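Student: A predicted structure for the sequence below; I have some questions about it.
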Amino acid sequence: MQANVVVVGSINMDLVARSKTLPRPGETVVGSEFATVPGGKGANQAVAAARLGAKVAMVGCVGADAYGEQLRAALVAESIDCQGVSVAEGQPSGLALIVVDASSQNTIVIIAGGNACLLPANVQRLDSLLQQAEVVICQLEVPLDTVAHTLARARRLGKTVILNPAPATGPLPDSWYANIDYLIPNESEAQTLSGVAVDSRASAQAAAEKLRALGAGTVIVTLGAEGALLVGEGGAVHFPAPVVQALDTTAAGDTFVGAFAAALAGGQSEREAILFGQRAAALSVTRAGAQPSIPHLCELSKQAQP
């Protein structure tokens, strides 16, 4: 299979607990549900792109444990090319500890595990995958040297390069920006990267413009229930979000990124790709879990029918 979307990023097992409220520091709360669900921002975005019409290859690293076997099997079940998924001997698989409250907000703690073993050399050995791709997606849950290598190599190959800067812990290296066609942060990530306090659509635009001034091609700030703000060469365009009753927002951003990439790889325009991503993300938040919540293309097709 020749992949038209290649995702280089994290593969985690999500340990998800639901409770009425999120615990405060030092507090114990009673949970109501627990589930073990395949996740990781990279894997989530790969699954989203695959379910929504793209041919996808995943480049990542799992641990030599039962979770690793389950995580790889889950990707294979989605018809994702996993030749680039390696096993880190002596390491556990990546984990995400997630608590979701009654209002669908969540807190997440990530343990890198095998994800920390995804090195630039891993990507170099799989250069043929990047050469075949039309769109390359990265996030920040694997070593930054690996992300930097992937962005630069994809740019040299002339691919459409997407960076979802999550989790953002500080500004990106200045040298990265020129290699990014689409930078897709949420509000808090836009604030962290730009240093601009983001608390409104206007401030989100100011943050995006600052990031574009650093060299990013187009910035799309996802605003949750407020939609998305695109800031590019033609100025700023706001895309209101579909109105839904949210159950669980886990992986909504990943669904948007994967759907957006699939649409671009499928020849849709930038505007069409954003609207497609929003529809997919809106449907995902009406369901529980990370990958289980990600819709299939046939569901969006039915949704579009009058």
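Tutor: Nice, thanks for sending it over.
Student: make it CA atoms for all contacts and neighbour counts henceforth
Tutor: Fine.
Student: Which residue lies nearest the spatial centre of this protein?
Tutor: Asp254 (3.4 Å; Cα atoms, centre = their mean).
Student: quick one, what contacts the nearest residue to Ala290 once chain neighbours are set aside?
Tutor: Among residues not flanking Ala290 along the chain, Ala251 sits closest, at 5.0 Å (Cα to Cα, 6 or more residues apart in numbering). With contacts defined as Cα atoms under 8 Å, 6 or more residues apart in numbering, Ala251 is in contact with Lys41, Asn44, Ser284, Gly289, Ala290, Gln291, Ser293, Ile294.
Student: then this one, side by side with the first:
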Amino acid sequence: MKRTLLVVGSVNVDAVSGVERFPAPGETVLASSYRQGLGGKGANQAVAAALDGARVELVARTGDDAGGAAVRTELAGWGVDVTDVAAVPGVPTGIAQILVDARGENMIAVSSGANDALDAAAVDALADRLGPGTTVLSQGEVPVEVLDRLAEVCRDRGARFVLNLAPPRDVAPRTLRTADPLVVNEHEARTLGLDGADPEDWRLACAAAAGRLAEAVVVTLGARGAVAATCTSSAYVAAPVVDAVDATGAGDAFVGVLASRLAVGVDLGGAVQSAVAAASQAVTRHGTVESYPRR
């Protein structure tokens, strides 16, 4: 059974350079490769969910430039409904400058561009499409006012709100409490007061935060897997050992598949297992959405 997953998120052009190692401050290094393509957490997660079998509608903003036209076309090619991906006149499409080193690790700087044109009014226009059984996914790459209003509308309409607070944003406490689940990595979790040294530490931290910080909490642990907790249970899901070549977008593969499975009624533990498997496959291939598994 397919249920619609509504993704309210960012769309960027990814500019990816491959380097042997990351430069030190003030240092210039030569790149051995360069590619440009679809990016942004909203876009990446929408594609991951669509490849996992979800019916995905993306609400986003691009510029009215060549980059915006290209990413809208590519999103549609991956099976994402782009009816609500609007071009904003006179504003550039968001861009992410990404370095990937020889170990497959990455460093990313994002210029938001048209993503900042997404506003609370766009959320209000979606209200009639939300209700019990609807799953909504968003990320920290959209304005805080969008996240706060989206959480409010989801509460009022009885929709499930999945929040990937990446990068960390100063959202209202009630926005966090509405998240079911809140999904963060270790770095992002620490900005929220959670901490751990090993998976068991993180599991306990999530268990303590579930129902207090957010309705449910998921922390991704990179090559170690992920931990998840609700008010009544918690678990650690280990990742398989793989030969990683490029971690770019692996976290988005995780979140997209997680939301896709939650949208069709899979419980949180089962959804996290599927998400860990998807992210583990993604890091074994170069590229971002090109590396995502197809269900």
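Tutor: Happy to help now that I have it. Quick caveat: nothing in here was measured; it's all calculated off a predicted structure.
Student: still on that earlier bit, Provide the secondary structure category for the corresponding residue of structure 2 for the residue nearest to the centre of structure 1.
Tutor: In structure 2, the residue matched to Asp254 of structure 1 (TM-score structural alignment) is Asp252. Look at Asp252 of structure 2: counting by DSSP: H, G, I helix; E, B strand; the rest coil, its state is helix.
Student: coming back round to it: including secondary structure, could the contacts of Ala251 of structure 1 go into TSV?
Tutor: Listed next are those as TSV, based on three-state DSSP:
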residue	secondary structure
Lys41	helix
Asn44	helix
Ser284	helix
Gly289	coil
Ala290	coil
Gln291	helix
Ser293	helix
Ile294	coil
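Student: Quickly note the distance from the closest residue in space to Arg295 of structure 2 that isn't next to it in sequence to Asp201 of structure 2.
Tutor: Using Cα to Cα, 6+ apart and skipping the chain neighbours, the partner closest in space to Arg295 of structure 2 is Asp52 (4.8 Å). Separation of Asp52 of structure 2 from Asp201 of structure 2 (Cα to Cα, to the nearest Å): 31 Å.
Student: and what of Glu188 of structure 2?
Tutor: 16 Å.
Student: for the contacts of Ala251 of structure 1, which one is nearest Ala265 of structure 1?
Tutor: In terms of Cα to Cα, no member of the contacts of Ala251 of structure 1 lies closer to Ala265 of structure 1 than Asn44, at 17.3 Å.
Student: Just give the number of residues close to the closest one.
Tutor: 30 (other Cα atoms under 10 Å).
Student: thinking it is in contact with Gln291, fair?
Tutor: Yes: if you go by Cα atoms under 8 Å, Asn44 of structure 1 and Gln291 touch, sitting 5.8 Å apart.
Student: Taking the contacts of Ala251 of structure 1 together, which two end up most distant?
Tutor: Maximum distance among those (Cα to Cα): 14.6 Å, for Lys41 and Ser284.
Student: More neighbours: Asp52 and Asp201 of structure 2, which one.
Tutor: Taking other Cα under 10 Å, Asp52 of structure 2 and Asp201 do not tie; Asp52 has more neighbours (23 against 14).
Student: How about Ala172 of structure 2: what's its closest non-neighbour residue?
Tutor: Ala172 of structure 2 sits nearest to Asp148 (Cα to Cα, 6+ apart), 6.4 Å away.
Student: Can you get me a residue count around that neighbour?
Tutor: Asp148 of structure 2, neighbours per other Cα under 10 Å, totals 20.
Student: what helix or strand does it sit in?
Tutor: helix 144-157 (DSSP states H and E).
Student: What is the corresponding segment of structure 1 for that helix?
Tutor: Using TM-score structural alignment, helix 144-157 of structure 2 pairs with 144-157 in structure 1.
Student: Off-centre distance for the matching stretch?
Tutor: 17 Å (Cα atoms, centre = their mean, to the nearest Å).
Student: cool, and stretch 254-264 of structure 1?
Tutor: 9 Å.
Student: mean per-residue distance, it to structure 2?
Tutor: After superposition onto structure 2, stretch 254-264 of structure 1 lies on average 1.0 Å away from the residues it aligns with, using mean Cα distance after the TM-score superposition for structure 1.
Student: Look at Val62 of structure 1 and give its secondary structure.
Tutor: strand.
Student: which ones are touching it?
Tutor: 11-12, 68, 71-72, 85-88, 92-94, 113-115.
Student: give me that answer again for 10 Å
Tutor: 10-13, 68-72, 85-89, 91-94, 112-118 (Cα atoms under 10 Å, 6 or more residues apart in numbering).
Student: what's the counterpart of it in structure 2?
Tutor: Checking TM-score structural alignment: Val62 of structure 1 goes with Thr62.
Student: next one: Arg271 of structure 1
Tutor: Per TM-score structural alignment, Arg271 of structure 1 is aligned with Gly269.
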